[in-house]
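Enquirer: Compute the structure for the input listed below.
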Amino acid sequence: MKTVYVAANALEAHMLADVLKQEGITAQVMGSFLPGAMGELPAAGLVRLDVDEVDFERARAAIARWEATQVAEPATHAARTVVSGSRWRWGLGGLVLGAGLCLAVVRLPTGQTEFDHNRDSLVDERWELSLADQIVGVVQDRNFDSRMDLRLHYDASGVLDTEERDDDFDGQFESRTWYRMNQAQRTEADTDGDRLIDSVTHYTHGVPTRMDTLEPRSGQPVRIEHLRLGRLDKVERDTDLDGVLDTREHYNALGQITRTDRIAPTP
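Expert: Sure, this is the predicted structure:
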């Protein structure tokens, strides 16, 4: 067998095989499976037409006559037919990517609004706005020391997502609060400046209901305060710091302990 023609695609190869068949020449299409197996790569150089050596010259002459009768457009159309599925997938992927990029561009801070609340010619509050004129973030200097100590981040809908605070105004943001539907869900804080979380506040419908004091390195609670309507209701403690809460204290409205219980170990 000898290669008489290298086709642009499998469709063209099979069409020429039919042309040769009409001339009494048997041709084999070789490699027609390769483009699909290689992930829709272009077929050029992969699909070929082979004939017996004794038929080679007649086959070449037949193909030359066929080529002389063709115009550029049909061949181009055939190639488009083969790759249309691949282009459709690429087109869909492009649309998805384009939509993502458009959303990212719309969300990028493109404008700012600044405020000087105490009129000292220094910015005390700055709003970052997206291309769609939607709020993206806010920073504030609450104590007017020229350092921002509050950062608010908003989601794609312009709803508050997270909040970072520097409540001791030392230049380090020690707490972060997560929000859902503008209601606080959880706050994590580093209260001693060692960059380890040692306090976690839990919220129900935006109301603080529990505060955990953690052993920073293990992350285990050593004290859990349960709150009711903003006041201390009971406290669970790990008095011997063995990682197990062992004592529960109950409090009245005046913050006085009314009862102390031992917590039974979990079996």
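
Enquirer: rest of the way, CA atoms for contacts and neighbours
Expert: OK.

Enquirer: Next, the residue lying closest to S199 once chain neighbours are set aside: secondary structure please.
Expert: Spatial nearest neighbour of S199, chain neighbours left out: T213 (4.7 Å); criterion: Cα to Cα, 6 or more residues apart in numbering. Following DSSP: H, G, I helix; E, B strand; the rest coil, the label given to T213 is strand.

Enquirer: Check S121 too.
Expert: coil.

Enquirer: How about the one 5 residues further on?
Expert: Using three-state DSSP, the three-state assignment for R126 comes out as strand.

Enquirer: For the residue lying closest to R48 once chain neighbours are set aside, give its distance to L34.
Expert: Distances taken as Cα to Cα, 6+ apart place V6 nearest to R48, at 4.2 Å, with adjacent residues excluded. As judged by Cα to Cα, to the nearest Å, V6 and L34 stand 14 Å apart.

Enquirer: Looking at the two, which one has more neighbours?
Expert: V6 (19 against 16; other Cα atoms under 10 Å).

Enquirer: To check against the first, give me the structure of this:
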Amino acid sequence: MSLEALFSSPVVKPSKLGWLVGVALVGLCGCASDKSVKKPEEAQAKEEVAPQPIRPPPAANEKVTEKDTNGDQKPDVWVFSVDDGRRVRKELDINWDGRVDLTTYYDAREEREREAMDLDFDGKVDSVYFYEKGINVRRERDLNGDGKPDVWIFYEKGRLARKERDSNGDSRVDYWEYWENNQVDRIGEDLDGDGNVDKWSRGTPAE
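Expert: The predicted structure follows:
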């Protein structure tokens, strides 16, 4: 079940919110297998940017349809479509406080492209899942709230392959964790801040 489907289910109660957020965080702690150290292709994601709002302003050609899934007479789902009726975005209020917590974006074929989440409910995006043909291929997390991802999780064929992290906030990856057969195979660390691995360790348990 996708995050969108899980959070939009009418059977999800506010009391379950902590559990849902925990599930999302656990998923982000997973890590994944590339045989060589490489930077994420989306290098521009590491440039300095302001934190993105979880609810972007609608475009001039977008129309919104509101839905009330819990019967409290207040909308908790907003579906945005363009002039030709194509769905481009869906926003969800998962804890029913009147504010958007999850935004799903769709491509030109109305296939899920990415899901942006506000896990600390401050109105800003701090976690993003990226999809290709409906499969989650990458996750990013902004841990310090500066608008830049600090953790990148990569998947290959649906399995965790690699985790990268910028642990000192300089916009450079300094920690690489590679996974094989659902366990950590090796860890690389950049000790001098030049963007290259200086130390390898093997078979080290993941934190």
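
Enquirer: follow-up on the earlier one: translate the residue nearest to S199 of structure 1 into the numbering of structure 2.
Expert: Using TM-score structural alignment, the equivalent of T213 of structure 1 in structure 2 is R165.

Enquirer: neighbours around its match, how many?
Expert: R165 of structure 2: 21 neighbours (other Cα under 10 Å).

Enquirer: Pull the contacting residues for it.
Expert: When contacts are counted by Cα atoms under 8 Å, 6 or more residues apart in numbering, R165 of structure 2 touches 150-152, 173-176.

Enquirer: do you know how far it is from L191 of structure 2?
Expert: For R165 of structure 2, the distance to L191 of structure 2 - Cα to Cα - is 13 Å.

Enquirer: Can you check which residues contact both of these two?
Expert: Taking Cα under 8 Å, 6+ apart as the contact rule, R165 of structure 2 and L191 both touch D174.

Enquirer: three-state assignment of the residue nearest the centre of structure 2?
Expert: Geometric centre of structure 2, nearest residue: V128, 2.0 Å, by Cα atoms, centre = their mean. Recorded secondary structure, V128 of structure 2: strand (three-state DSSP).

Enquirer: Just give the nearest non-adjacent residue to it, would you?
Expert: A116 (4.4 Å).

Enquirer: Under the alignment, what does the one you found map to in structure 1?
Expert: For A116 of structure 2, the residue aligned by TM-score structural alignment is E164.

Enquirer: State the distance from its match to G171 of structure 1.
Expert: As defined by Cα to Cα, E164 of structure 1 lies at a distance of 12 Å from G171 of structure 1.

Enquirer: In terms of neighbours, single out the busier of these two.
Expert: E164 (21 against 12).

Enquirer: quick check, that one in a strand?
Expert: Yes - when three-state DSSP is applied, E164 of structure 1 is found to be in a strand.

Enquirer: Contacts only, for it.
Expert: E164 of structure 1 neighbours (Cα under 8 Å, 6+ apart): 150-152, 173-177.

Enquirer: how about a cut-off of 10 Å?
Expert: For E164 of structure 1, the contacting residues are 139, 149-153, 172-178, 187-189, by Cα atoms under 10 Å, 6 or more residues apart in numbering.

Enquirer: ditto for E215 of structure 1
Expert: E215 of structure 1 touches 196-199, 221-223, 241, 243, counting by Cα under 10 Å, 6+ apart.

Enquirer: now do 8 Å
Expert: 198, 221-222.

Enquirer: Where do the helices of the stretch 51-200 of structure 1 begin and end?
Expert: Along the stretch 51-200 of structure 1, counting by DSSP state H, counting those that start in this stretch, helices occupy 56-68, 72-107.

Enquirer: and the longest one, what other elements does it pack with?
Expert: Read it as helix 72-107 of structure 1. Applying 3 or more Cα pairs under 8 Å, 6 or more residues apart in numbering; DSSP states H and E, we find helix 72-107 of structure 1 packed against helix 10-22.

Enquirer: Would you verify that V23 of structure 2 is located in a helix?
Expert: Yes - assessed with three-state DSSP, V23 of structure 2 lies in a helix.

Enquirer: hang on, the earlier thing: and the contacts of E164 of structure 1, which are buried?
Expert: 139, 149-153, 173-178, 187-189 (16 or more other Cα atoms under 10 Å).

Enquirer: corresponding residue for Y131 of structure 2 in structure 1?
Expert: In structure 1, Y131 of structure 2 lands on Y179 (TM-score structural alignment).

Enquirer: what about its match, how many residues close to it?
Expert: Using other Cα under 10 Å: Y179 of structure 1 sits among 19 other residues.

Enquirer: And it, how far from D212 of structure 1?
Expert: 18 Å.

Enquirer: Also A99 of structure 1?
Expert: 42 Å.

Enquirer: who's more crowded, the two?
Expert: Ranked by neighbour count (other Cα under 10 Å), A99 of structure 1 and D212 place D212 first, with 20 against 12.

Enquirer: ok, for the more buried one, nearest residue in space, not its chain neighbours?
Expert: I224 (4.5 Å).

Enquirer: So that neighbour, which state does it fall into?
Expert: Classified using three-state DSSP, I224 of structure 1 is strand.

Enquirer: Counting neighbours, what do you get for V207 of structure 1?
Expert: Here the count is done by other Cα under 10 Å, and V207 of structure 1 has 16 residues near it.
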